[in-house]
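[1] got a predicted structure here, sequence first:
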Amino acid sequence: MRRLLYLSAFLLVPALSAVTPLVAVPAITASAGAGGWEAYALGISIGSLVCVIVELGWPLTGPQRVAAEAPGVRWATLLQSLRTRAMALIVLAPVAIVLAVALTQATGSEHETTTVLMAFASAAAGLSCSWYFTGVGRPLRILTSDAIPRALMVTVAAIAVANGAPIWVVPVGYLLAVLYGPAAALSLARDEREGRVTFTLREDLRSIRSQWAAMSGRSVAALYMALPVTLVAAFAPSALAVFAAADRLMRMALTVLLALPNAMQNWVGSASSAVERRHRIQRAILVNTGMGVVAGAGFALLAPWVSTVLFSGTVDIDPLLAVVSGGVLALVCVSRATGPLGLVRYGRIHTLTVSATAAAVVGVPAICVFAALGGAIGAALGEVVAEITAISIQAAALGAAIRRDRGSGT
């Protein structure tokens, strides 16, 4: 029963996180039509790309790291992660803003302010401390510091837009909630503080360097995971609205499904022997793969109907696009097990960078070319190519690690 409650808490967190950005969509499309949705979605895409760099790889390496640390040590880890991520945001936020301005001008959008504000707000989401509470097994603290404040602020903003406020009120509400999150997280985690913690700029830079492999891998992966909407805006602008709709619904589903690998982080990371480690990793891959297949099929069936309701009839997802996007969803579920669970447990973070780089080298051109030739469906096929490339490399490296582990006789 306790395990069920634990998993339910982890499920509620990503469910709220997934639904929150979409709460405002009906109000935005009813107020500003497909053009308003395109501006909002483009801002999320640009900001999400920058967000991955701002995170500095902490959502990848942090959960299993703090799961193994003593309370006082992991409090210091949390503080240093926030300091270094704040430094990254100060440097990179202008990049998100400039890119948002350039693309809205290139596409002739009338909602530049909305795109710019949403890009900045999504980039600032890299300051989230959800990974910390995942690692220490406190999912309810993610709700109170992160998920619930975001849901409340975006809902209030959506109501305001529905009653005549400009649509840029939505990213402003989201930004306020995003900035509240780190402060609330520090307050909730203060019971683990032991003594005074001091840092220097040299230590901050050393911390950033230590996170370089994880950060670079996630950053490169963002080129084919967070960037497709931006690429479609550049290479197939006429397909932007429908592709952004399918992509956002798929990412929403993936955010909900993140509950399972998140709940397994502590379980995989706390394996006490090599045999138990292999068993848990293999089981995690099987469970996540099965979940991905079921979820992908469900997405293919339901996405066309959901889009009609959610986007106020202004955007309709083609059934074939729904099938291809469902395939992407299933593949991402597999890679979440082979990479952040399996390879990270074996300390093969460098392999994640290699797989992400290969996927980006293959996937980004595929998305661009396929989008120019086949619109939204072509762009989704490019994502499939990228995910298959990444999974192939991860599976080969993980298989080698498991065989070496077994051959050691432990």
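    Great, that's in hand.
[2] hey, let's count contacts and neighbours off CA atoms from now on
    Noted.
[3] buried ones in stretch 365-374?
    Across stretch 365-374, burial judged by 16 or more other CA atoms under 10 Å covers Pro365, Ala366, Ile367, Cys368, Val369, Phe370, Ala371, Ala372, Gly374.
[4] just those now: which is nearest Val385?
    Ala366 (7.4 Å; CA to CA).
[5] my guess is that closest one contacts Glu387. True?
    No. Contact criterion CA atoms under 8 Å: Ala366 and Glu387 do not qualify, at 11.6 Å.
[6] reformat the buried residues of stretch 365-374 as a markdown table; add secondary structure.
    Converted to a markdown table, these look like this (DSSP: H, G, I helix; E, B strand; the rest coil):
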| residue | secondary structure |
| --- | --- |
| Pro365 | helix |
| Ala366 | helix |
| Ile367 | helix |
| Cys368 | helix |
| Val369 | helix |
| Phe370 | helix |
| Ala371 | helix |
| Ala372 | helix |
| Gly374 | helix |
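[7] from those residues, which two are the most distant?
    Pro365 and Gly374 (13.6 Å).
[8] identify the contacts common to those two.
    By CA atoms under 8 Å, 6 or more residues apart in numbering, Pro365 and Gly374 have no common neighbours.
[9] this is the comparison structure:
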Amino acid sequence: MFVFALMPVLSTLSNLVLLPTISSTFGQAGWTSVVLGQGIGAAVSVVCSLQWPTEGPALVARAPSPLAQAMLRASMRSRLVALVACLPFAVALIVIVDPPELLVCVLSCLATAAIGMSPMWYAVGIGRPSILIWLEGIPRLVGNLLSFGLILGGALLWTYPAVMLAVSVFTAVVSWFLLAGGIRGNGQVWRNEQNRRSVSFATLARSLDAGYNFILGPVVALLAPAAYPVFGACDRLGKVVISGLSIVPQGAAGWAAEPHDESVRIRRVRLARAWIMPVALLLFVFLTFATPTLVHLLFAGTVEVSLSTSALLAGVVCMAFLAQFLFLTGLAPTGHATAGYRYLVIGFAVGLPSLVVGTLLWGANGAFLGVLTAGALLVGLSLWRIRTAIRQVSVAAA
């Protein structure tokens, strides 16, 4: 539990140190370029991570140690291929959007995209989340502090994403040699039992999910440039919160999927669903009232946010957090991961048009309203499927 508390602290501390410095030193042009690049890179990281962050912890938790290591090796190979394939499209999108600082935006995209090679899901699945502290948390904090010092010393803004790109590459290389067995491996070979159609659908669903969760910034920047500073600042804050909280569903996923007895798994799924709802409500209330102050501090007063915008952002963050939590601790452990992927496709089909229409009509608020609509639909469908699965097991047991 110490690790689960420490990782969000390290992630949040990094953002609290750098964002105000970048905003005050390089102005709105600087931080919008960084945030836009990170948003596009985050989309790439979701796509290239394939289905591993959602299904990987459960697979690894039930596998013997040599086979689990083979899974990590196979995942890193496939994720690297996907990453290389996605990067040209990401760079092309950045060129089309034309941010104020092109090099900064591209490097920010690359640094964030490389996070898709993270072994977080593997560490959680094998029950050793503590390795994430020295493998990801501390290197990322050191990279941010180094960037902070360079910027204070007069370095150009591109040095920040360049340092963070080096950190992401370091994490991937160390993971390959220390966790995945290096070049030779352990002799075990893991083959995915899913057919290509299932894997392709899972990848497509996560790609579409990335579309309406992370390509929001470029869409708003293209359709309503004047609304982007407010939207970009709030969206960045939301990503910071979601990133900091991501270890919660990741950690709970291994706990929920660990038991081989189906009835025990169902009890854990029911318990997880019960306690996460008040947590989400508290998160919504906190963000609604804290967002204006947080945005003002993080972006050095270069942008101000109204209470209505902060309430919409709070709703978006809560829906995203709940959707991730319910997938990892509800749909996946009950054998309904495929249904979850279908819901992602439905969410995209509803969310992207809602985002476009909302942005054109009401700017930043309309964009958040469109994303909130898709998120609420996704959470509602997930809760319905989990409740149905629990009822089916209860009837069978009776």
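    On my side now, so go ahead. Every value quoted in this text rests on a predicted model; they were computed, and no experiment measured them.
[10] superposed, what's their TM-score?
    After superposition, the two chains reach a TM-score (TM-score structural alignment, normalised by the length of the second structure) of 0.93; 397 aligned residues with a CA RMSD of 2.3 Å.
[11] give me the aligned partner of Ala356 of the first structure over in the second structure.
    Here Ala356 of the first structure is matched to Leu344 in the second structure, going by TM-score structural alignment.
[12] mean shift of the helix or strand hosting that match relative to the first structure?
    Using DSSP states H and E, Leu344 of the second structure falls within helix 337-397. Once fitted to the first structure, helix 337-397 of the second structure is off its aligned match by 1.4 Å on average (mean CA distance after the TM-score superposition for the first structure).
[13] hang on, the earlier thing: quick one: which of the buried residues of stretch 365-374 of the first structure is nearest Val323 of the first structure?
    Checking those one by one against Val323 of the first structure (CA to CA), the nearest turns out to be Gly374, at 15.0 Å.
[14] counterpart of the closest one in the second structure?
    Match for Gly374 of the first structure (TM-score structural alignment): Trp362.
[15] and Arg278 of the first structure, by the same measure?
    In the second structure, Arg278 of the first structure lands on Ile266 (TM-score structural alignment).
[16] how about the counterpart of Met277 of the second structure in the first structure: what's its closest non-neighbour residue?
    Structural alignment (TM-score structural alignment) places Met277 of the second structure against Thr289 in the first structure. Residue nearest to Thr289 of the first structure in three dimensions, not counting chain neighbours: Val334, with 5.0 Å by CA to CA, 6 or more residues apart in numbering.
[17] so what's the residue count around the aligned partner of Gly335 of the second structure in the first structure?
    Matched by TM-score structural alignment, Gly335 of the second structure corresponds to Gly347 in the first structure. Other residues within reach of Gly347 of the first structure, judged by other CA atoms under 10 Å, total 11.
[18] before we move on, what about Ala274 of the first structure?
    Ala274 of the first structure has 15 nearby residues by other CA under 10 Å.
[19] re earlier: doesn't Cys333 make contact with the match of Met277 of the second structure?
    Yes. The pair Thr289 of the first structure / Cys333 is scored as a contact, 6.2 Å apart, by CA under 8 Å.
[20] these two: which is more packed in?
    Cys333 (25 against 21).
[21] which stretch of helix or strand covers that one?
    Judged by DSSP H and E, Cys333 of the first structure forms part of helix 319-336.
[22] after superposition, how close is whatever helix or strand comes next after that helix to the second structure?
    Sequence-wise, the next helix or strand downstream of helix 319-336 of the first structure (DSSP H and E) is helix 344-345. Per the superposition on the second structure, helix 344-345 of the first structure and its aligned residues are separated by 0.8 Å on average (mean CA distance after the TM-score superposition for the first structure).
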